[in-house]
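Trainee: Could you work out the structure for the sequence below:
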Amino acid sequence: MQLGQSKPQSPASSPVAPGIHKEHHAQVRKCFPAFFSGEVLPSFGEYKDKPLSHRVEGFATQVFGFGVWDTLSEVCDARSMSPMKCLKVLFKIIIVLSIIVGIANWAFQSSNDSGPSALARNLAVLHPSYKGPVFLHLLSSQNTGSEYIGKIMDLYQDSFYIHDPLELVYTTVFGITANSDRILPNNVFFDAAGEFRNMSRAEHGLDLWTMDKMFHCRMTELPTAMLTNPYWSTYASKQMVNTVQYVTCLGKHGVRMDQGHESFRECHKHIQDPICPKAFSTKPKGDRCASVLFRNETFTTQDSDDLWQWPDGNHPMLKYRRNFQRYFQCIAKLEEPARKCAGWHLDGVCKNKQFRVIKTSRVTMDVAEKMLQNFPNYRVIHLFRDPRGVAFSRLQSASPFAFAPFESPDAGSLAKSYCKILYTDKITRIRLQHIYFDRVIGIFFDKFTRDVATNMEWLLMHVNLKMSKSKVSLDYAEKAKEMMVLEKDRWRNGLDAKGIKQVQRECSKLMRGMQLCMAGRRCVEYSMED
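Mentor: Down below sits the predicted model:
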């Protein structure tokens, strides 16, 4: 199964900001974060070896991307202005427009992040006149309250909800023992030293490919190892009511899903630790099984001699070839019932739903940007939270896999990694809101929980989700609202003064940008304006 089997959307149909030449779209995206994060403008120096007129044109194109030079050059020619004088005029224009963009961004950001009125303004256009299915992506990080909002969406009649499906990607590709959600630390975005890592093209593509299959109700095309993963039984009753029948169907066809005796786990025993790692890691040992299970950007389904060829000789995992043969043979026996059940109870149910909702906690806004470019019916809700609340929530985990190798179990360390992700994602989101305004919104969990009932009503009303009238659904919705309110302020009583100061020190830049109160427990309310 090759990545990218789905036909890419033609460039003509890719959303581009009005007035921007498509060939300059990449430069615009590259430049805009500089405006919004307070960084300097792109360097003029990269054009120093070109003629002056080319330098002006190149710099103008990099900054604005929409034919500024075409208009400016006509004015310069008409007035017989020298290239240097024309360049000075251009710089004056840049300064004025930079100020305007900065002011507009400040006003946009302060009114857009949360609150009933902001939700009304942004969500009123979230559901378009488009009659086909709507792809709704709840993009968050772990411990940001997304579980509550996702579960409420799961209970609505016209939605098909998938909870954090990228766990399937990592367990299948890296051969990780699929025993709990905690095998994947929050910070798959960092290397073992705590630095942002550049995800490989294959890894990045896998995330997009998996979401594409799920949004388009083509889950029968997922690898058998994904379809029989214990993930389904773990979340079916807790988070994904539409998949309960799928798990039941697998059981009726001999694919066991009862905890501790899953058919997939029986297969996985052939390649488990010490062959494949217990948990995700960016160290060389961490992806040794990926070189077998996902070779040449293709999911491996059977053994072959080509699989074990290596540029400098035999594959380093060759000594475990027999183990992988047994694994592939075991998985192959599960394929027929898995695809039948997926066709009936995943794809079949999904296709009858107007809203396909996916919640993720391990992808960045870069993935959302690709989806926005490729699918006009895709919308993303970026959910974020006070880093003090995130740090405290993560500290409550008793799992040894809850922390990345570079993290220590203290509030400052845990908040630092979260704030790095959120700072980058927030800049990207604001940039995307200027391009895809009606399709990108931000929700600040702590502000959202000031009035859960009103905010949730706005959220669901404007995406036209109709809630199930069953008592179970209504009861959970009320319970979730209460839990969200309690969750918001747990850090105030749970974190000591030292922990609060650690978080505020590590996240000071982000917290000031979010206009968060920095007085610890003495903060009566969040100061961010509605």
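Trainee: only C-alpha atoms for contact and neighbour calcs from this point on.
Mentor: Fine.
Trainee: Now do the residue nearest the centre of the chain against Gln142, distance only.
Mentor: By C-alpha atoms, centre = their mean, the mean C-alpha position of the chain lies nearest to Val363, the distance being 3.1 Å. As for Val363, its distance to Gln142 is 11 Å (criterion: C-alpha to C-alpha, to the nearest Å).
Trainee: Which stretches in the stretch 301-450 of the chain count as helices?
Mentor: 321-332, 335-342, 348-351, 365-374, 387-395, 411-435, 445-448 (DSSP state H, counting those that start in this stretch).
Trainee: scratch that, the stretch 101-250 of the chain is what I was asking about
Mentor: 116-123, 146-154, 166-174, 201-215, 224-227, 231-236, 244-252.
Trainee: Now render the ones you listed as TSV, adding mean neighbour count.
Mentor: Formatted as TSV, those follow (neighbours: other C-alpha atoms under 10 Å):
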stretch	mean neighbour count
helix 116-123	19
helix 146-154	22
helix 166-174	22
helix 201-215	18
helix 224-227	24
helix 231-236	20
helix 244-252	19
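Trainee: Sequence B follows; please return its structure for comparison with A:
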Amino acid sequence: MILRKRKTKLYTGLSFFILLFVINRLSLTFHGYSHGPVQVLILTYMRSGSSLTGDILQHSQGSFYVFEPLRSLCPHNCSSIILRNLVYANGSKRTTPISFNKTSYSILHNWFNCSITELPSVGLLDVFLDKGWKTQLFFPCYVGFILKTMNHSYAIEECARQLGDICERSPIRIVKTIRARLNYVKYLLDDFPNLKIIHVVRDPRATLWSQSHFHMCLADGGGRYRCSKNLCGRMEDDIAESHRLSKTYPNRIMTLKYEDLAKQPIEISQKMYDFISVPMTSETKMYVYNKTKAGNKNDCEICSTRANSSAHIDYWKHFIDPDFLDIINTRCDFVLRHFQYDEYTINKSSNATLRFLPAS
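Mentor: Purely as a prediction, here's the structure:
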């Protein structure tokens, strides 16, 4: 077996006592949540600012944050069928073909329910688990048991059980994903009466420029038009589903424009906390300020820290190709108008920028 290269501290006597302290601290945080744990699903799209959103909510006391738990099923483009066999932490197996929609629903349900032993092992070993303050405990636990027992299955199951115990003691359980559609996960609203969904959107021109910048809109995958069609088609479906679900489940779905969060991080963060009925402390507000306005370096393309989060929201306008912009403006017209984004075109002959008032 080859262990991934990954910075980790193996469990020692000291780290064991630290873990006990964390668990005991989490047990205390359940006071004030007599109605049971709060589940939060952050549903969004690739390169749309959801990492910042998730990190802000992760700072709430007693939170248990899971970053992209569906990535191991489809690292890139997701199809309706998973062409791989899955082995679960409890030792059970499923063979291909496997429905992506049913499996993704099951995975999200098990994370929210803290049924960690019922999750695919490949997902528990995903490096993205390190982005959660508590889920990052899994890998050093796994390595520690491997070195002690040389038994992969035992290490997976035992560490999944331990992580499940930590999850059970966490009153706020947050999952962020770019790989699920709203109409596939709507049944979670029935399963978890305290579940709130935050639908994060961003100007599709900014999102698509960013995707193209990171080589996600190459010609052999359908090019820029296919990219625009896929993103805005998903956004259109989610807009319609959100409208329907809001009638059946009032006050359970919040639409968040990333640009609003970037421009007013403290105020919009407070609205998010109010929406999930969790207090936002002064320490959390200071944390949000430091993450978005304090002059920190933009240190990572998929990280949440920004030197000034409002300064980069129009960055795409300086670099987007005029032909690509035309494609997006045409294909994504409904989305742009629905979320009242400013019209923006480029005069190709003079290379001058023309800006118009928001669409009515």
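Trainee: quick one on the thing from earlier: with respect to Glu57 of structure 1, which of the helices of the stretch 301-450 of structure 1 lies nearest?
Mentor: Shortest distance between Glu57 of structure 1 and the helices of the stretch 301-450 of structure 1, using C-alpha to C-alpha, is found for helix 411-435: 22.9 Å.
Trainee: quick one on the thing from earlier: now the helices of the stretch 301-450 of structure 1 in TSV, please, with extra columns for distance to Phe64 of structure 1.
Mentor: TSV is the format used below for the helices of the stretch 301-450 of structure 1 (distance: least, C-alpha to C-alpha, whole Å):
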stretch	distance to Phe64 of structure 1
helix 321-332	52
helix 335-342	47
helix 348-351	41
helix 365-374	19
helix 387-395	34
helix 411-435	13
helix 445-448	34
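Trainee: Need those helices in CSV (columns: mean neighbour count).
Mentor: Below are those laid out as CSV (neighbours: other C-alpha under 10 Å):
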stretch, mean neighbour count
helix 321-332, 17
helix 335-342, 20
helix 348-351, 19
helix 365-374, 18
helix 387-395, 24
helix 411-435, 21
helix 445-448, 23
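Trainee: which one of those lies closest to Arg522 of structure 1?
Mentor: Of the helices of the stretch 301-450 of structure 1, the one closest to Arg522 of structure 1 (C-alpha to C-alpha) turns out to be helix 387-395, at 13.6 Å.
Trainee: corresponding residues in structure 2 for that closest one?
Mentor: Matched against structure 2 by TM-score structural alignment, helix 387-395 of structure 1 falls on residues 204-212.
Trainee: Then stretch 103-110 of structure 1?
Mentor: Under TM-score structural alignment, there's no match for stretch 103-110 of structure 1.
Trainee: residue in structure 1 matching Ser99 of structure 2?
Mentor: Counting by TM-score structural alignment, the partner of Ser99 of structure 2 is Ala202.
Trainee: Also Ser228 of structure 2?
Mentor: Under TM-score structural alignment, Ser228 of structure 2 pairs with Ala415 in structure 1.
Trainee: For the residue nearest to its match when sequence neighbours are not counted, list the residues it contacts.
Mentor: Of all residues not flanking Ala415 of structure 1 in the chain, Ala391 sits nearest, at 5.1 Å (C-alpha to C-alpha, 6 or more residues apart in numbering). Applying C-alpha atoms under 8 Å, 6 or more residues apart in numbering, we find Ala391 of structure 1 in contact with Ala411, Gly412, Leu414, Ala415, Val503.
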